[in-house]
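K.L.:
Just to be clear, the model below is a prediction. Sequence and coordinates:
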Amino acid sequence: MKKRSLRRKAPLWLLSAILVCAAAGCTGSTASDAGGDKNVHSGDGDKHVTLLMHFKSATFDPHNDFIPLRAGVTETLTKLDENLRLQGWLASQWEAKGEKTWVFTIRDGVTFHDGTKVDAAAVKASFERAIAASKPLAAGLKIASMEADGQTFTVHTTEPHPALPSEIVSPYASIVNAEAEKSVGKEAFNSAPVGTGPFKVRQFTPNIEAQLERYDGYWAGQPKLQTATVRFNEDANVRAIALQSQEADIVYNIPAESIPSIERNERLKIESVSGLRVHFLLYNQQKPMMQDLKVRTALNLLLNRESVAGDIALGHAAPANGPFNDKLPFGIKEPAQKQDLAKAKALLAEAGYEPGESGKMYKDGAPLELELITYKARPELPLIAQLVQSDAAKAGVTVNIRSVENADTYLAQNKDWDMATYSNLSAPRGDGGFFLNSAYLPGGALNHGKINIPRLTEIVTQLNRTSDSAQRIQLTQKAVAVVNEEIPHSYAVYPNLIVGVNERVINWMPGREEFYILTHTMDVK
């Protein structure tokens, strides 16, 4: 974690993008657009922090949104520590009883925000709610049945599931008082869930903000902060302005081009953390063109990873050689693919495309024209889209860019796209199993391109049944080798997590996992 600023000469396509943005008034928003009053610091002596996030949250339902856990309202049975090792949280210990049974001991002395004791029965009820609310969670946990006895919570799975303790790190596995929902109703509960975290919800305005106050009965000790505000704004320029004007104390996903001006302010700092995320191109294999491996390989060769890392991320990223950061134990050590326009053109020719008089590629009289979906919540992605558009044109490929507000919803509900810029935590549990299952297996929650590679499915299925750590690493790397041969995605860079922080915030650093943001130890000067 360190302050970094790498300045490079911007390429023409990036300069053009910046000029277009300026002409459209991208930086013309006032800081007040970030939401709320100009002075976010409480005037009555309370210790208060304002956190500005880059994605909107339409709900505070902990089983369908990450923000309740990130805001310190809910917690899970297990969590990752700063070294990505699994540790207990609401569970003090756990053990396997045979291949399909796990027994968790629920930590004693924990209460929900309404004072109700957290026991195994409450945990069981919470998981029943979570499984009903979240299909991705249900698919990942593979729970057949559950039992509760005092503080002992037993889970029986439908198949051997050695990774279950790491799967319940998922924010969707947050523990809430499901009984409280029965008295207040689903709508009210999804605006103010009753969790176990250091903060409870005072008021939630969908897509705008959440007002929080500390929970004095928090089991791990009284929180240092008395109140906190979590705000949402997907405009990267507005977020940077909010930090600089001190409307926000902590701002996630600061655009790289804003870093130099922020670092000139001695009251502000940038934390640039090597994370668990990967930016990539996702190919829609529902489209016949994208089913052609030669076309996907050509597009992979057109991707200029070094330009993404250097010219877009300004050094706050590393070229990617697969879905998992090569610094992780299960990441591969091969060099990232270099851009090769000549080879890309040759592959397109093998796929039956020929250049017309204009230089554009044609097949059977139809031009090679692709629809690329992007979204602005992650500021690098639209710029990556423009880089792809520019370099593809050099190979005679026309790329039309369309920006959408909610990429997941659009990609899941529409088939008219060919590829998309996308970003995901590929190792959010400190293990590769989650991403391999959700991104590549048929029916996976992240498999928007309808990928179906039988030999990859076979390896992932074997991984799911394997408990030995060394064998899991080998199987994960074997799966990545298949991914790099079949190219269902083109991996661009491993971006750093870039967070702007006001110097008044103490006892806090952003975590690589991007889960645990507001904590009971966070304080202000």
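P.N.:
Now that the structure is in, tell me what you want to look at.
K.L.:
Please make it C-alpha for all contacts and neighbour counts, starting now.
P.N.:
Will do.
K.L.:
Which positions in stretch 113-129 come out as buried?
P.N.:
If you call a residue buried by 16 or more other Cα atoms under 10 Å, then stretch 113-129 has these buried ones: 113, 118-129.
K.L.:
can you check stretch 22-38 too?
P.N.:
Residues of stretch 22-38 classed as buried by neighbour count (16+ other Cα under 10 Å): Thr27, Ala31, Ala34, Gly35.
K.L.:
Spit out the contact partners of the closest residue to Phe55 other than its chain neighbours.
P.N.:
Using Cα to Cα, 6 or more residues apart in numbering and skipping residues adjacent in sequence, the residue nearest Phe55 is Glu234, 5.5 Å away. If a contact means Cα atoms under 8 Å, 6 or more residues apart in numbering, then Glu234 has Met53, His54, Phe55, Lys56, Lys376, Ala377, Arg378 as its contacts.
K.L.:
any idea which of those is closest to Thr196?
P.N.:
In terms of Cα to Cα, no member of these lies closer to Thr196 than Met53, at 22.0 Å.
K.L.:
dropping in the other structure now:
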Amino acid sequence: MHQRISLSATALAAASALLLTGCFAPAGDSATRDGDGDDDGGGRIRLAMLQPPRSGLSPLSDDAFKLSRWSTAETLISLDDAGDARPGLATGWARKSATTWEFTVRDGVTFHDGSELTAEVAAHSLTRATKASPKPRILDGVELTAKADGDKVVVTTAVPDPLVPQRLSSPQLAVLAKSAYRKSGTVNPVGTGSGPYELVKVGGTSTAALDRYDGYWGKKAKAAGIDVSFVPDGAARAAAIRSGEAHIAEAVPVSQASLLDEKTITEVPMPRTNTLYLNTRRGPFKDAGLRAAAREAIDARELVEGVYENRADRAEGLLGPALPWAAEGRAALKGRTKGEAPHGAAITLATFSDRAELPEAASVLQQQLEEAGFEVKQVVREYAHIEEDALAGKFDAFVLSRATVLDSGDPAAYMQSDFTCEGSFNLAQLCDKNVDKAVRKAAATAAGDARRAAILDAEAAVLRTDAAIPMLHERVVQGDAPSVTGSTKDPRERTLVTADTRLK
């Protein structure tokens, strides 16, 4: 087994202290440190986030999940723990025909700019999402229109879509005040959400500040506000919990977990898969035999036991133990391509540094691939500086930690986005008629056992191409200081600080 190189706890602590310097400066005039010890727990919560905003906190991008985790932007529909649709800004809904749904908008909701939620405002937000370029990932392959009819939003799809309610739960389809939407096409979430916290200031890609919104339609927030710092370095996030600089830290690296008090960390099983995407359009992995050779070369046990210190599960497919039905219903995969000898084929293997384990995992993979006969060059950058090249297919292989039910709570949307010809997040550049057919069938099947079976058929179709090699399923470690209570441990990564989160 390849051995990982570890620094001493003392060295890590010293390095983290240096990295931490300046990370947690107040985000704005409202973001003060005062009140942390208030008897009623109403002080401000300091939050260390993993990735800085990539699109100016636009809700039409992946930044939407930050707005959701801060409880500032809300959607018409929410999801329960089982992934079933529940009321949000809509109090009820009904399917009127195969392609038409009606959603009743909640009364008494005001946005942070003082304007009121109406069906017309909700329809406006959805319409802007459908016209965005690029469209939000949740709308990949979906033609959708929205219009107001009294207190209802009428949503119509080009083809029957049994998951419209779940689709509208995606943070990328958050409903904001009309003032958020600019003629330029940009969307500004500052002061335009409807949640228990109002986003009041954004300090570029470094900080953000939110204040409690006393006009909230639901349960009022117990904390006075949230001070966010974006800290891509995992050692610095862990150090922030140790030092008390942060009350909550996202995604503490596995290598840092053992340095923290066990009472301050929670291991959260995630519907997240570490996958090696292989470029099927150009380069050596255009050859199915070489893709198969890469698959045969990879030993995920080394990653689980070495890099992740057994805080992860070996992958049997794209979908992991967070979806128990996947393991129960998955059949053995037969008829796979056999690997060909690489004969020194030169490949570029890339990943990003924001998740501390990924560069280390890439180094292990490099050794395994080189032992199999590939010549490997490695590229590692911050995600914000590598995503564009990855999506453009400039690498032969890319290691990604990918949430499989992030958007609608249903894996079909992830498969549509990542593995179909028109998918907007198709790192493997895959365009395979069998995959497209299987994914379309899964997306069109009504919720329930039949849909789950169709999803597993689509998974098998993807795996047969060897365009994606699932390696392991993560268990994310969240850090919570002893002084905070009520943070959410959400496998879908949609909620984190809620109205119930407070300081003791």
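P.N.:
Arrived safely. On a predicted model such as this, the values are computed, not experimentally measured, just so you know.
K.L.:
returning to that earlier point: what is the most widely separated pair among the buried residues of stretch 113-129 of the first structure?
P.N.:
His113 and Glu128 (19.7 Å).
K.L.:
which residues in the stretch 101-250 of the first structure form helices?
P.N.:
120-133, 135-141, 164-167, 178-184, 186-189, 236-244 (DSSP state H, counting those that start in this stretch).
K.L.:
burial count for the alignment partner in the first structure of Pro53 of the second structure?
P.N.:
If you follow Pro53 of the second structure across to the first structure using TM-score structural alignment, you land on Ser57. Burial of Ser57 of the first structure is recorded as 23 neighbouring residues (other Cα atoms under 10 Å).
K.L.:
Next: Asn507 of the first structure.
P.N.:
Close neighbours of Asn507 of the first structure, defined as other Cα under 10 Å, add up to 11.
K.L.:
Please say which position in the second structure it maps to.
P.N.:
In the second structure, Asn507 of the first structure lands on Gly486 (TM-score structural alignment).
K.L.:
Can you show me the helices along the second structure?
P.N.:
According to DSSP state H, the second structure carries its helices in the segments 9-20, 64-69, 119-131, 164-167, 234-243, 254-257, 288-297, 300-302, 324-329, 357-371, 387-391, 411-419, 433-444, 449-465.
K.L.:
List the contacts of the shortest one.
P.N.:
Residues outside helix 300-302 of the second structure that contact it (Cα under 8 Å, 6+ apart): Met1, His2, Arg314, Ala315, Val364, Met471, Leu472.
K.L.:
now do 6 Å
P.N.:
The set of residues that contact helix 300-302 of the second structure without belonging to it, under Cα atoms under 6 Å, 6 or more residues apart in numbering, is Met471.
K.L.:
corresponding residues in the first structure for it?
P.N.:
Counting by TM-score structural alignment, helix 300-302 of the second structure falls onto residues 305-307 of the first structure.
K.L.:
mean deviation of that stretch from the second structure?
P.N.:
For stretch 305-307 of the first structure, the mean deviation from the second structure after alignment is 1.5 Å (mean Cα distance after the TM-score superposition for the first structure).
K.L.:
Could you do stretch 471-485 of the first structure as well?
P.N.:
With the two structures superposed, stretch 471-485 of the first structure lies on average 1.2 Å from its match in the second structure, counting by mean Cα distance after the TM-score superposition for the first structure.
K.L.:
ok, back up a step: ranking the helices of the stretch 101-250 of the first structure by mean neighbour count, which comes first?
P.N.:
Highest mean neighbour count among the helices of the stretch 101-250 of the first structure (mean count of other Cα atoms under 10 Å): helix 236-244, with a mean of 24.
K.L.:
which residue numbers in the second structure go with that helix?
P.N.:
Here helix 236-244 of the first structure aligns to the second structure at residues 234-242, judged by TM-score structural alignment.
K.L.:
By how much does the matching stretch deviate from the first structure on average?
P.N.:
The superposed stretch 234-242 of the second structure is, by mean Cα distance after the TM-score superposition for the first structure, a mean 1.2 Å from where its aligned residues fall in the first structure.
K.L.:
Just tell me what Glu474 of the second structure corresponds to in the first structure.
P.N.:
With TM-score structural alignment as the criterion, Glu474 of the second structure pairs with Pro495.
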